[in-house]
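1. Prediction below, plus the sequence it came from.
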Amino acid sequence: MSGNQAKAHQAEERRTTVIADDSSIVGAPSPGQSFPPEPEPRSARHAQWALALSESGRALRHPAVVAALLLYAALWAYEALSTGLDSRYPVLQDEDRYTQMPLLLLAAGALLTTHMAMTRMHRHGAEPLCEVLTLPPWRQTLAHLVAILPLAVLAAFVTLSRIAYYALAPTAVGTPSPVELATGPAVVVLAGCTGAALARFTTAVSAGPFAVLLFGALVLCSALEVRGMKWLGPLGVESEFAAPLPMNLRDRPALTHLVYLAAVSGLLALIALVRAGLRTLPARGAVALLAVAAVVAGAGQYRSPSESLDEHRTAAEKYPGDQQRCRRDGKVTFCAFPEFQGRTKDWRQVTDGILRRVPDDQQNGPYAVRQRLFFGADREGVTGRPPLEAWAKDDARHHTPSAVTVGTQWGTDEIGGDAMLSFAVRFSARVVVDGPARGGEAAPQTLCRAPAVTVLWLAAQATPETAEALRSLEQRSIGGVTLSTLGSSDSLSVNGPEAQVVRELLDRPADEVGDRLKSSWDTLVDDRTSTKEAAELMGASVPEDSEQGSEDTACAVS
């Protein structure tokens, strides 16, 4: 070997030795070490927040999050364009709860985003590079957990925007609950923490979608009221068919459920940190405390309603006048629970629409409308009878005799429309059948012949919404229409021939029919006047089965 070759060989050996000696400087773990040495606390925190900031931006731009927001916006836009605020009658203490379900889209995006971000290095085959990072795995995990918070802020912004949109409706009533509004963003945090904990147990890409399906299954079990699972999942789903209630009569453990979500989220976050190497005694103690808190809060959601709540509900059902405020508006006295005072404007549109079509001597009443609740509807599959006697005594005690019943449901959908039409028919029956000079006698359960035509037409033509509600109900009915009182067994019915006459009259000018009604009022409110005569007097064609349609019914001629 020449001298030059020997010198080159020695230089190469020196370079190899330097690289071997400096291997510990670039962060390669020494034998027996699981994680690289901890950097200085200050530099570690700076690197951790830098990583959290970077991952926050990635999370907000992730396709799963963007797709969830676009779908949410599409659903909202469709609702706004198809119905709009003018045709909505939101009850804000229910709308706050309805904001939670659409946020499951964003929660699913948070779960998938967090899981995919924490398994990114594994998917790209770059896991060995993590060993030379200045941040230990638990700090990296903490940075990913912090990156969930901007998604929760985004969820809170969407929630507040949506509830503000409903609150701007001129027909909005009630007050939203801050606890219910906070539940949706809390579910997004829970989903993100689930994705983080899942990533520390498995790097399988399919794990995230399976976890999303589990979330959906828990929500479905809550909606179907599977025994013992209503509050186990992220949301406690209530029946959309249930009538809205005043805040002090609700039985929703909203605050306890929020604590439960927070405890489970914290537990999952700590589990992810412990799995990532944070095995200090305080961390393990916090895991135990949060596990206990989650169990206690979870069990607390299933407490039975207190006796005081049952007593309050009974009092509100039988003697609503003690909890209501009344005011004279126009020719009618309206009484409502405090949260529903704004609804009296909508009730007045109906009552004014009816009274303007009747003779002057029938317009001044006295008439009264009282909002009522009924908790016995569909109780264990059996529909109960409302406490009519208690209601009559309550009306007499509060100087509103024979007040017409109206519920808390109101709207243009099938349920709200039926409630709107039911009130209109009952108020119309109060004017036509009972009359201000007849002592407030109770209207019969089945309206017959000419009074039935008069009552139903007055109710249907009161507003465009009541007319549309009658058309909708007829499409879902056979042989006439039946309108229950707050979902109870008490109802008012109109047979098919009379309903057919009214349907034709709705296609005629209301002023023309109204003039005919006023000129023949005494005849049309007489139950001895037949359906045929009523149709002729009001300018409608006579149904072929005007008499046969009453056979074997309460309207059969004796």
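-> Looks like it came in fine. Numbers count the residues shown, from 1 in each chain.

2. Every contact and neighbour count from this point should use C-alpha atoms.
-> Noted.

3. leaving aside the residues next to it on the chain, what's closest to residue 48?
-> Distances taken as Cα to Cα, 6 or more residues apart in numbering put residue 143 closest to residue 48, at 5.7 Å, once the chain neighbours are dropped.

4. okay, now that neighbour: neighbour count?
-> By other Cα atoms under 10 Å, 22 other residues sit near residue 143.

5. Tell me which residues touch it, please.
-> Shown in contact with residue 143 (Cα atoms under 8 Å, 6 or more residues apart in numbering): 48-49, 51-52, 55.

6. so which strand or helix has it?
-> helix 137-146 (DSSP states H and E).

7. With residue 43 instead?
-> Per DSSP H and E: helix 41-61 holds residue 43.

8. Remind me what the following helix or strand past that helix packs against, helices and strands.
-> Using DSSP H and E, the helix or strand that follows helix 41-61 in sequence is helix 63-82. In terms of contacts (3 or more Cα pairs under 8 Å, 6 or more residues apart in numbering; DSSP states H and E), helix 63-82 is packed against helix 103-118.

9. Show me what the helix it packs on is in contact with.
-> For helix 103-118, using Cα under 8 Å, 6+ apart, the contacting residues are 55, 59, 62, 64-65, 68-69, 71-72, 141, 144, 148, 151, 155, 184-185, 187-196, 198-199, 205, 208-209, 212.

10. From residue 208, how far out is residue 534?
-> 68 Å (Cα to Cα, to the nearest Å).

11. again with residue 235
-> 19 Å.

12. Residue 104 too?
-> For residue 104, the distance to residue 208 - Cα to Cα - is 14 Å.

13. on that earlier part again, now, of the contacts of residue 143, which are buried?
-> Buried members of the contacts of residue 143, scored by 16 or more other Cα atoms under 10 Å, are 48-49, 51-52, 55.

14. now do the same end-to-end measure for stretch 246-261.
-> 25 Å.

15. which residue packs closest to residue 492, ignoring adjacent ones?
-> residue 445 (4.7 Å).

16. Same check on residue 271?
-> residue 197 (6.3 Å).

17. The one you found: which element?
-> helix 178-199.

18. Return the list of helices and strands in contact with that helix.
-> Against helix 178-199 (3+ Cα pairs under 8 Å, 6+ apart) you get helix 92-98, helix 103-118, helix 137-146, helix 149-167, helix 207-223, helix 254-275.

19. Now do that helix against helix 137-146, angle only.
-> If you take axes from the mean of the first three to the mean of the last three Cα atoms, to 10 degrees, helix 178-199 sits at 150 degrees to helix 137-146.

20. Okay, buried residues for helix 178-199 please.
-> By 16+ other Cα under 10 Å, the buried positions in helix 178-199 come out as 180-199.

21. Second structure follows, compare the two:
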Amino acid sequence: MSLATKTVAESAAVPADDPRRAWAAVLALARFEARDLLRYIPVLVTLVLYVGYTAWRLFHQQDGMDAFPALQNADRDTQDGPLLLGIALFVCVNRCTLRSRRRGTDRQFDVLLMEPWRRTVAHVLSVVPFAVVTALVVLAEFTRAALRAGAVGHGSPAELAVGPLYVLLCGALGVLLARLVPTTFAAPVGVIGLFVFGVFLSAGTDGGEWARWLPPVVGETSMNTVLPSDLVGRPAAWHALYLTGLILLLTLGAVLVSGGRTLSLKAGAAGALALTLAGAVGQSAGVSPELTAAREQASVSPQRDQSCVRHGGSTYCAFPEWTGRAGDWAGVVDRVQSLAGGTAARQPLLVRQRVEARYGLDGDSALEPLTTPHQVTVGTRWGGNRVPEFAVAVAYVLVTGDESKGGELCDGRVVTTMWLALGGASHPMTDLANVRLDDSVTGSASVLAPTSGFYMTAGQTYVVRELLRRPQGEATAAVQRHWAELTRPGVSTAQVARVLGTEVPKGERDCAQE
């Protein structure tokens, strides 16, 4: 008899009429099986990768948009990490459950006092330590995001529970498969089958809400959309209930297949089925009329849900979760406006936070520009490229008067706009690349902004680069001194270059001149 078999036999050799000692033996067997799972390379490698990579991210300095997390998105970000660990556990728990069959020790187990169904319970419980580790990693990951100075919003405990529940679900499914199909080839085939089933759910059911929420982890098409917490609309609590019921159903199903026939087990299986169905029905209800109306209002009339504060001469209106970010926006506005001339240097602006919420988290539609003079749009994401893009929006409102004219900006005023947006930045050339669609600093390219951007010719790019190379004070004085001429509609890039003392490559023509 092998050492493993001997250990299990000693743990299981207890009187069957002593429930306390019987369950103590089940827990002892579960501890043994949990330690044994760590001997499997797939489990060990995926666990180390998951914990190690998450720990590296926790202690690594996060820059750009990662430094300004929205917690209603950060909770969902914790769900992808355990995916490989769950698959590894599914295969290896299945193999552990079939160990006695592979080694021909079923006959020895048959003479033990521990019933086969209790051994099945022990195999399911062996996955619990891995679910606990997953829960701790998820909690650490979310807590780190919540403690960032730039964090906004609110997370969902039900969304955070998905990772640990997924791990438990994979373990229970592996045990059930071992009891139904007692061969080691079933687990690899099962992985492929589950993948095909997931593809079918996403592609073969016309995107129905009932099918979309059947997989354990449900992502969103767009990773860029950040909505206020009360507009997210994901049935996270129902989904967590569905996963909990499914775990219990698979576990009790495996127990029943293993010979457990007590009335309490059958009643538990019926209750688990009811719990699973209740969660499945609840999560498939779709978007309520009330949420649809709230999303419509936030998209069309955001001022009804917002509060406004003043910084300097401008006003900043934001959804409740973002009111603390007005100071960051004001810093960009003050920097851009300090380089402007004429009345633009003192022009009060209204910065309004806007979001397209009518299509939910899957929507990634561009915002329509505001037509009211001196109003600037800012989005719900911040940091990274969003900062220079907002600076561009502020600059072309100061140059043209309102956002709706940004798309028409194709003459020499592009140079003035880009100088305002980038001239006071810490790393202007980097920001120039970040706001251009092709991440270049030479040639022609489209410039990005929170609403409509504009096109920048190669000649305009050249003039802007020459301005950025000059001392900031010198370039600022020239722009402010000739402000009226530089912001006149129809002014050519060649005229702007001559006024500012730079050259334009020959043959360049503005789109307004074509």
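-> It's in. The shown structure was predicted, so the numbers you read here are calculated from the model rather than taken from an experiment.

22. TM-score for these two?
-> Here the TM-score for the pair of chains, by TM-score structural alignment, normalised by the length of structure 2, is 0.86; 496 aligned residues with a Cα RMSD of 3.4 Å.

23. quick one on the thing from earlier: with structure 2 overlaid, report how far the helix holding residue 43 of structure 1 is off on average.
-> Taken against structure 2, helix 41-61 of structure 1 registers an average deviation of 2.5 Å after superposition, with mean Cα distance after the TM-score superposition for structure 1.

24. And residue 74 of structure 2, what's its match in structure 1?
-> Residue 74 of structure 2 maps onto residue 95 in structure 1 when the alignment is built from TM-score structural alignment.

25. Could you double-check that that match lies in contact with residue 177?
-> No - using Cα atoms under 8 Å, residue 95 of structure 1 is not in contact with residue 177, being 9.5 Å away.

26. Between the two, which has more neighbouring residues?
-> Neighbour tally, residue 95 of structure 1 and residue 177, criterion other Cα under 10 Å: the higher count belongs to residue 95, 21 against 16.

27. who are the neighbours in contact with that one?
-> 163, 166, 176.

28. Next, the buried residues of the helix holding residue 43 of structure 1.
-> 44, 47-49, 51-53, 55-56, 59-60.

29. what do you get for stretch 210-227 of structure 1?
-> Quick answer for stretch 210-227 of structure 1 (16+ other Cα under 10 Å): 211-212, 215-216, 218-223, 225.

30. Do I have it right that residue 362 of structure 2 meets residue 219?
-> No - Residue 362 of structure 2 lies out of contact with residue 219 (Cα under 8 Å); the separation is 9.5 Å.

31. For residue 277 of structure 2, grab the count of nearby residues.
-> Around residue 277 of structure 2 there are 16 residues (other Cα under 10 Å).

32. Not counting residues beside it along the chain, what's closest to it?
-> Residue 277 of structure 2's closest residue in space is residue 242 (Cα to Cα, 6+ apart), at 7.1 Å.

33. Give the aligned equivalent of the one you found in structure 1.
-> Match for residue 242 of structure 2 (TM-score structural alignment): residue 260.

34. what residues are up against that match?
-> 293-295, 297-298.

35. Centre of structure 2 to the edge, which residue is at the far end?
-> Within structure 2, residue 111 marks the point farthest from the mean C-alpha position, 52.2 Å out by Cα atoms, centre = their mean.

36. Looking at the alignment, what corresponds to that one in structure 1?
-> Aligned partner of residue 111 of structure 2 by TM-score structural alignment: residue 132.

37. Could you look up the SS state of that match?
-> Three-state call for residue 132 of structure 1 (DSSP: H, G, I helix; E, B strand; the rest coil): coil.

38. From residue 38 of structure 1, how far off is it?
-> In terms of Cα to Cα, residue 132 of structure 1 sits 12 Å off from residue 38 of structure 1.

39. same check, this time on residue 81 of structure 1
-> 57 Å.

40. got a list of what residue 497 of structure 1 touches?
-> 480, 531, 543, 545-546, 549.

41. actually residue 318 of structure 1, sorry about that
-> Here residue 318 of structure 1 is in contact with 387, 390-391, 394 (Cα under 8 Å, 6+ apart).

42. Weed out the non-buried ones from those.
-> Among the contacts of residue 318 of structure 1, those classed as buried by 16+ other Cα under 10 Å are 391, 394.

43. so which of the contacts of residue 318 of structure 1 comes closest to residue 126 of structure 1?
-> residue 387 (72.1 Å; Cα to Cα).

44. Tell me the residue in structure 2 aligned with residue 191 of structure 1.
-> Residue 191 of structure 1 maps onto residue 170 in structure 2, by TM-score structural alignment.

45. Leaving out chain neighbours, which residue sits closest to its match?
-> Closest to residue 170 of structure 2 by Cα to Cα, 6+ apart is residue 90, at 4.9 Å.

46. After alignment, which residue of structure 1 pairs with that neighbour?
-> Under TM-score structural alignment, residue 90 of structure 2 pairs with residue 111 in structure 1.

47. Tabulate the contacts of residue 260 of structure 1 (TSV), appending secondary structure and distance to residue 275 of structure 1.
-> Below are the contacts of residue 260 of structure 1 laid out as TSV (DSSP: H, G, I helix; E, B strand; the rest coil; distance: Cα to Cα, whole Å):
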residue	secondary structure	distance to residue 275 of structure 1
293	helix	21
294	helix	20
295	helix	22
297	helix	25
298	helix	25
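
48. Weed out the non-buried ones from the residues you listed.
-> 293-294, 297-298.

49. quick revisit: quick one: work out the angle between the helix holding residue 197 of structure 1 and helix 149-167.
-> Using the same axes, to 10 degrees, helix 178-199 of structure 1 lies at 150 degrees relative to helix 149-167.

50. OK, contacts around residue 415 of structure 2?
-> 460-461, 463-464, 493, 496.

51. cool, and residue 523 of structure 1?
-> residue 529.

52. how about the helices of the stretch 301-450 of structure 1, start to end?
-> Taking DSSP state H, counting those that start in this stretch, the helices of the stretch 301-450 of structure 1 run over residues 307-318, 344-355, 388-397, 414-429, 449-460.

53. Out of those helices, which is the most enclosed?
-> Comparing the helices of the stretch 301-450 of structure 1 by mean neighbour count (mean count of other Cα atoms under 10 Å), helix 449-460 comes out on top with a mean of 28.

54. Mean deviation, that helix versus structure 2?
-> Averaged out, helix 449-460 of structure 1 is 1.7 Å away (mean Cα distance after the TM-score superposition for structure 1).

55. now that helix: which residue numbers in structure 2?
-> Taking TM-score structural alignment, helix 449-460 of structure 1 hits residues 411-422 over in structure 2.

56. Matching residue 205 of structure 1 against structure 2, which residue comes up?
-> Match for residue 205 of structure 1 (TM-score structural alignment): residue 184.
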